[in-house]
Each structure stands twice: as C-alpha cells, then as structure tokens.
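Participant: need a structure here:
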Amino acid sequence: MQIGSYVLRNNIFVAPMAGVTDRPFRQLCKELGAGYAVSEMAASNPKLWETEKSTRRTNHEGEMEPKAVQIAGADPVMLADCAKFNVDKGAQIIDINMGCPVKKVCNAWCGSALLQHETLVGQILDAVVKAVDVPVTLKFRTGWDRANKNALNIARMAQSAGIQMLTLHGRTRADGYKGDAEYETITAVKAAVNIPVVANGDITTPEKAKYVLEVTGADAIMIGRAAQGRPWIFREIEHYLRTGEHLPPPLISEVRHLMDSHLKEHYAFYGDYLGVRTARKHIGWYVQDLVGGEEFRQQMNLLTSCDEQLAAVSHFFDRMAGERLQYRPFEEKMAA
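Facilitator: The predicted structure follows:
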C-alpha cells in the first residue's frame, strides 16, 4: 500500500476520531500493527491555528512516518492556506474531512455537510491539491441522506482534482453511526476510480476485515471505534489476513503494561490537569471487558490526579495477572 512516495507497512489504518486519535494513541496503534494513522481534524480558520487545542492536535513529534493531518472547513482559500500551514509544520500528507456527521461541524457547513454542494466540493479539492506539494487525500460519506447519495460523483471529482486516496465511510450523514455500512457503495466507488480506496465502517473483527476487503475490492480498511480500548486489534487483523489464523487474546498483564505506558505518554502530552481528565475515557474502554470494569470506571472518574489514576489502575489489575482478556462482541458493547 502506497500514498504518494510513502510505502505503508500494511493496509490496516486508524480512523481519525476527534478527542481520541491524539499523538499518544496514534503512536500506540502504529506500534501495535496499524499501517497508517491520521490526526484529529484541524480547523481551517486561521484564528484557531495557534490555539493550544489546535497545536496539540497537529503535534507529530517523534511519531512514525508518514505524518498525516486532517483539515476541516468550508472555504476553499482557508482550507488551502491551512494545508500549507500544516505542511510547513511537518505534515507529509493532508486529508480533507468531508465525512464528519457531528451537528456542530455540519452546522458550520463543514464535514459531511459539504456533500450537499458538489460545486463547492470541487473548488475545495482543486484549491487544496494546488496549494501543497504533498499527497492530498479525502475522507467522505456516501451522501447527505439516503435520498441524496452522491459518492460516485464525489469520487470521480476527487480523482480528477488530483486526490491520491479516498476513504469512504459506508453511511450517509443522516445515518450517523446507525444501521449497517453500505459496502455496495464502497464497491461501486472502487470500480469507478483508479486511485486507492479505503473502506471504513463496522470493521470490528479480523473476519469482518477480510470480508470487507474481499467484497468491496478496497485497497485498505480503516478501523475507528473498534480500536477504542483495544489498540491491539491492528495486529490481530494483520496476523489473520496474513495467516488465516487468530492470535490469542492478550494476557491481562500485557493489557496492563500497554495501558500503563499509554497513560504515561498521555499525561506527558496533555499535562496533569487535562491528562487525568482526558484519560478517563481511554481507561474506561480498556477495562470494559474485565470483571468489575464498570464499577472501577465509575470510581476512577472521581480521581483528580495522575498518580491517583495510575495507582488505581495498578490496584485493579493486581488481582488478574495471568488471565487472558475475554471480549464482548463490539455490537454488544455499543448497545450497552
């Protein structure tokens, strides 16, 4: 798998997720087998470029290459300037967000709201591609709603503009994350263009990864929510695609080690105050499959220092050394 001149280790990618795929999480996923990861989206408004939040979102210090930044906005000139700004800061790939379904984003005519305005989409694609000398990619959805699906049009426009890779989440904006992903639309897009296509949506197991690659003909897959609290899913999928065999679930002791390392990197990245608060969701995801995990999560959410969090995590795992993690099906977790 290749994007521009960058040869990737495999075709199993981490989806950009706001508030989740920060540098410590992206790096952990790459260490555990992901071939590629994209940053959380960076706002195109220049007033926000130097804010603490934006600076942190585009921090790639020490991260495995290639370093990819996702940009979001609705103005072609601002998006082009934002792309140039991030390339000057070290971005090696620029990804344009036309897939986010969140109301706050769509109400500003950004993310998947852009799919309602194909002329504007074309202007944005042309402006960003011409503005930078690095590969530009696009993440989008199948359309605004089921009565207005235009993924094929957008894909052809993107290829004509010089976009070098497409990532398609197999749902409309109106679907959000409900219902089943439309793999038939991803299949149609792959057949319509000559650039790499990445399939995204409902890929939660090694078997599902293999199925989606086979049924869509996609060049790669992108994992989002299924990696939350389970970053080793990338090595599981990589091993299964290569051998047809399953890796055993990780030992609780390895989960503890990974979680401990992740938390320390997380605290160093955010600082004590934000670190302890933003770590809570990650801790909750890690322990949700473990006996007593929900009770522990509620107790841990009351802690206000990094040292207290680390001590609580250590105490929680002390009683489970030597056991293997037992998964609940992803769909069951989401329904809980």
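Participant: CA atoms for contacts and neighbours, from now on please.
Facilitator: Noted.
Participant: Give me the packing partners of whichever strand or helix holds residue 264, helices and strands only.
Facilitator: Element membership for residue 264 (DSSP states H and E) is helix 252-270. Helices and strands touching helix 252-270, by 3 or more Cα pairs under 8 Å, 6 or more residues apart in numbering; DSSP states H and E, are helix 23-31, helix 272-287, helix 306-318.
Participant: repeat that for 7 Å
Facilitator: Helix 252-270 is packed against helix 23-31, helix 272-287, with contacts defined by 3 or more Cα pairs under 7 Å, 6 or more residues apart in numbering; DSSP states H and E.
Participant: Can you name the element that comes right after the longest one?
Facilitator: Just to be clear, that refers to helix 272-287. Once helix 272-287 ends, the next helix or strand along the chain (criterion: DSSP H and E) is helix 293-300.
Participant: count of neighbours near residue 280?
Facilitator: Using other Cα atoms under 10 Å, residue 280 is surrounded by 19 other residues.
Participant: Could I get the full set of helices for this structure?
Facilitator: Here the chain has its helices, by DSSP state H, at 23-31, 52-57, 76-88, 103-106, 118-131, 151-161, 183-192, 206-216, 233-243, 252-270, 272-287, 293-300, 306-318, 330-335.
Participant: Out of those helices, the one nearest residue 176 is which?
Facilitator: helix 103-106 (10.0 Å; Cα to Cα).
Participant: Run through who's touching the closest one.
Facilitator: 111, 112, 113 (Cα atoms under 7 Å, 6 or more residues apart in numbering).
Participant: What separation is there between the closest residue to the last one other than its chain neighbours and residue 100?
Facilitator: The one in question is residue 113. Nearest in space to residue 113, with sequence neighbours left out and distances taken as Cα to Cα, 6 or more residues apart in numbering, is residue 106 at 4.9 Å. Relative to residue 100, residue 106 is positioned 8 Å away (Cα to Cα, to the nearest Å).
Participant: Overlap of the contact sets of those two?
Facilitator: residue 112.
Participant: count of neighbours near residue 6?
Facilitator: Applying other Cα under 10 Å, I find that residue 6 has 13 neighbouring residues.
Participant: if we can go back for a sec, quick check: which of the helices of the chain is nearest to residue 64?
Facilitator: Nearest to residue 64, of all the helices of the chain, is helix 23-31, at 6.9 Å by Cα to Cα.
Participant: before we go on, could you also do this sequence so I can check it against the first one:
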Amino acid sequence: MSVQIGNIDLGEFPLLLAPMEDVSDPPFRYVCKQHGADMMYTEFISSEGLIRDAAKSLKKLDIFEYERPIGIQIFGSDIEHMREASAISSQAGPDLIDINYGCPVKNVACRGAGASLLQDIDKMVAMTKAVVEATHLPVTVKTRLGWDDNTKNVQEVAMRLQDVGIKALTIHGRTRAQMYKGSADWTLIREIKKNPLINIPIFGNGDIDSPEKAAAWRMEYGVDGMMIGRAAIGYPWIFREIKHYFKTGQHLDKPTFAERIDACRTHLVKSIEWKGPKTGVFEMRRHYSNYFKGIDNFKEYRMKLVTAGTFEELEEILHEIEHNPKFENYVHSVEI
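Facilitator: All right, here's what the predicted structure looks like:
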C-alpha cells in the first residue's frame, strides 16, 4: 500500500532524506536522489530571513525538477512571520511545506523556534494552523519526543497537529535535552502509529545507519517510512542498500572505490554549478573525509583535497587518487 502525502505518492515504504543545516543543499540532494532517496527537504529556512529577503535564506529556496518530490522546511518563533514564510515558500514551487519543531541547537531553540515550541503546544498548534491556511500545498511537521524526559508530549502533538491539517509527521526519537547524544528511542513513535485516531503517515527518524537496522525497526515499530540524516553524509548509497535489503534480504555490494570518487566528483561539480567556483570549492571541503572514510593511508590526499583552491586542482587530485596503485585493494569493495 502506497504512502500518500496529499496527492504525493511515495510508494510502499519511502526513505526520506532529512533536512540538515549546511548539508542538505541541492548538490548533496542530487547525489542522494541518484542513489534512491524517495523524498527530500531543503535545509531549514528562517521565516525571518525570508520576510526580510535575506540572500542566504532566499538561495535555500532553490529547487530543481529532478529533486521531486521535495519539501521546503521553514522555522521561526513568530506566528505571523511563519504564515508569511509559508506563502513565500509556496511560490518557489515545492511539493510540500515542512515545519521544523525539532532543531535542538541553541541559536534556534533558545530563540523560541525549532524544538522550543515543544514547551508551548498551544503556540505550536496556532503556528501550524497559520502555515496550513497560508498555502495550497500539503504541510508536514518534523519534531522530537519532547523537550526533556519529563515532558515527552509528542502524542499530544501528533493528535493536535493532525486536527489542524498536517498531512504527515516525522518524529526524531530523542528529546531536545538529548541533542544528538545517546540512543534514539522509537517506542513512543510506535504508540503514535498504533493509535487508531492517527490517520496521517508517521515517519521515524534517528539512528538508522544500516540495512539490518532499517529492516528490524520497520517490523518492530510499524512506521510508514524512515527519514535518514547523518548516515547519508558521504554515503548516499545507504538508500539503495536499505531498499535492496528490504527486497531481497541480501546485502548489496558496498560502493567500489571508483563509485566513491565518482559520487564525490559529481557532488563537487554540482556544488560549483550552484554556488560558483570559489564558494563551491570551499564548502565542498567538509565532505571529503566522509566520502573516503575508512580508507587506509588516505590522510595525505585528504589534506590535498581540503587545501586545493580550484576545480582544476581538485580534478587532478581525484584523478591521481583514482589511479594510485596503493588503493587497488579498494577497487572492488569498500567497507564503511
């Protein structure tokens, strides 16, 4: 049975790419889409930034046809500003609008946005209603279990947000107090999914980093799909590996060394196309160690990659890596 968000058909058990600040930009989304992500989101975008036409916020509205279905994720602390941001985002032509009620970082949560709204459910409901009313698109929400262990109120959140019109809910299995530490707990996510009064898709998020875990948790927690974040950084093959395991019960071969270089090069090219040669090269530096994680004797090349200043230099380094005999053992299979 297909999962539907409004009129968007996501197939039987969709794998979603999480919106991650400074990561989930169009170049990164491109390589994840190539390797099986079913739906993706922009980096979260400040409602304040959109309203005052801040260049950085407006740039994040860039979406491309090959990315569909894609959602624009917005966050903020002011209800009217979120209403305006919803309308502005809708004009960029996404398939849905997503509200971030999950970001735990200080400069978001301590300004009354993101996970902070878990401390004021009435305001969260009013804000969500405003966003829903301001757009013709489906509205979804991403949130956490609660603010801390004493206030795990996500069940109330799910019911009340469904009542004001959201079409799907993604739940990260940690509280705001946990940040990204400890283990994600999906037991409350399962309870929400089992609640007969909940009729929207429920997606689980947090700690999905292998095909085996994805398959086990799919059975154990009964969610409609999964959102994958950190495990996809430098390893977009996670999506195709999970899908293959679901289908066959077998492990797909790990990406070859050549595939790693190809994905890295594609990411670099897309980064330069979207950001320009200077910024594109500079901002790609955060990704190299992830693409070549676990490869012995790679430090020298990692240093070269993060200090190169032009595409031509980087292309030369990647070519040299590709043809270096000391990496021959990695040609057929590389473990992460």
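Participant: quick one on the thing from earlier: trace the helix holding residue 264 of the first structure over to the second structure and give me the residue numbers.
Facilitator: Mapping helix 252-270 of the first structure onto the second structure (TM-score structural alignment) gives residues 257-275.
Participant: Would you mind listing the buried residues in the helix holding residue 264 of the first structure?
Facilitator: Using 16 or more other Cα atoms under 10 Å as the test for burial, helix 252-270 of the first structure gives 252-253, 255-256, 258-260, 262-267, 269-270.
Participant: before we move on, what about stretch 300-318 of the first structure?
Facilitator: For stretch 300-318 of the first structure, by 16+ other Cα under 10 Å, it's 300, 301, 306, 309, 310, 313, 316, 317.
Participant: The third one maps to what in the second structure?
Facilitator: Going back to what we said before, that points to residue 306 of the first structure. In the second structure, residue 306 of the first structure lines up with residue 311, judged by TM-score structural alignment.
Participant: Please report the distance of the nearest residue to its match once chain neighbours are set aside from residue 304 of the second structure.
Facilitator: Nearest residue to residue 311 of the second structure, sequence neighbours excluded (Cα to Cα, 6+ apart): residue 281, at 6.8 Å. Residue 281 of the second structure sits 13 Å away from residue 304 of the second structure, going by Cα to Cα.
Participant: So between the two, which is more surrounded?
Facilitator: residue 281 (22 against 14).
Participant: what about residue 63 of the first structure, how many residues close to it?
Facilitator: Other residues close to residue 63 of the first structure by other Cα under 10 Å number 14.
Participant: Revised request: answer the last question for residue 111 of the first structure.
Facilitator: 28.
Participant: ok, back up a step: neighbour count winner among residue 106 and residue 100 of the first structure?
Facilitator: residue 100 (25 against 19).
Participant: Excluding residues flanking it in the chain, which one is nearest the residue mapped onto residue 154 of the second structure from the first structure?
Facilitator: By TM-score structural alignment, residue 154 of the second structure lines up with residue 151 in the first structure. Nearest residue to residue 151 of the first structure in three dimensions, chain neighbours excluded: residue 142, at 4.7 Å (Cα to Cα, 6+ apart).
Participant: who touches that neighbour in this structure?
Facilitator: Neighbouring residues of residue 142 of the first structure by Cα under 7 Å, 6+ apart: 149, 150, 151, 169, 170, 171, 172.
Participant: so which of those residues is the most crowded?
Facilitator: With neighbours defined as other Cα under 10 Å, the most crowded of the contacts of residue 142 of the first structure is residue 171; it has 29 neighbours.
Participant: Could you find the counterpart of that residue in the second structure?
Facilitator: Matched by TM-score structural alignment, residue 171 of the first structure corresponds to residue 174 in the second structure.
Participant: Who are the contact partners of that match?
Facilitator: Contact analysis of residue 174 of the second structure by Cα under 7 Å, 6+ apart lists 144, 145, 184, 185.
Participant: coming back round to it: against residue 162 of the first structure, how distant is the match of residue 154 of the second structure?
Facilitator: Residue 151 of the first structure is 17 Å from residue 162 of the first structure, by Cα to Cα.
Participant: how close does residue 144 of the first structure get to residue 328 of the first structure?
Facilitator: 32 Å.
Participant: who's more crowded, these two?
Facilitator: Neighbour count, other Cα under 10 Å: between residue 144 of the first structure and residue 328, residue 144 has more, with 23 against 11.
Participant: Spatially, what comes nearest to the more buried one if we skip its sequence neighbours?
Facilitator: Nearest one to residue 144 of the first structure, counting by Cα to Cα, 6+ apart, is residue 173 at 4.9 Å.
Participant: for residue 122 of the first structure, same thing?
Facilitator: Residue 122 of the first structure sits nearest to residue 157 (Cα to Cα, 6+ apart), 6.5 Å away.
Participant: And for the one you found, the neighbour number?
Facilitator: Neighbours of residue 157 of the first structure under the rule other Cα under 10 Å: 19.
Participant: and if you look at the one 3 residues further on?
Facilitator: Residue 160 of the first structure has 14 neighbouring residues, counting by other Cα under 10 Å.
Participant: Quick one: map it onto the second structure.
Facilitator: In the second structure, residue 160 of the first structure lands on residue 163 (TM-score structural alignment).
Participant: list the contacts for the corresponding residue of the first structure for residue 10 of the second structure?
Facilitator: Mapped onto the first structure by TM-score structural alignment, residue 10 of the second structure lines up with residue 8. Taking Cα under 7 Å, 6+ apart, we find residue 8 of the first structure in contact with 1, 2, 35, 36.
Participant: Of those residues, keep whichever come out buried.
Facilitator: The buried subset of these (16+ other Cα under 10 Å) comprises 35, 36.
Participant: a markdown table please, covering the contacts of residue 8 of the first structure and showing distance to residue 295 of the first structure.
Facilitator: Shown next, in a markdown table, are the contacts of residue 8 of the first structure (distance: Cα to Cα, whole Å):
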| residue | distance to residue 295 of the first structure |
| --- | --- |
| 1 | 43 |
| 2 | 44 |
| 35 | 35 |
| 36 | 34 |
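Participant: The residue mapped onto residue 202 of the second structure from the first structure: neighbour count?
Facilitator: Taking TM-score structural alignment for the superposition, residue 202 of the second structure sits opposite residue 197 in the first structure. When counting by other Cα under 10 Å, one arrives at 26 neighbours for residue 197 of the first structure.
Participant: In contact with residue 197 of the first structure, which residues?
Facilitator: By Cα under 7 Å, 6+ apart, the contact set of residue 197 of the first structure is 165, 166, 167, 190, 218, 219, 220.
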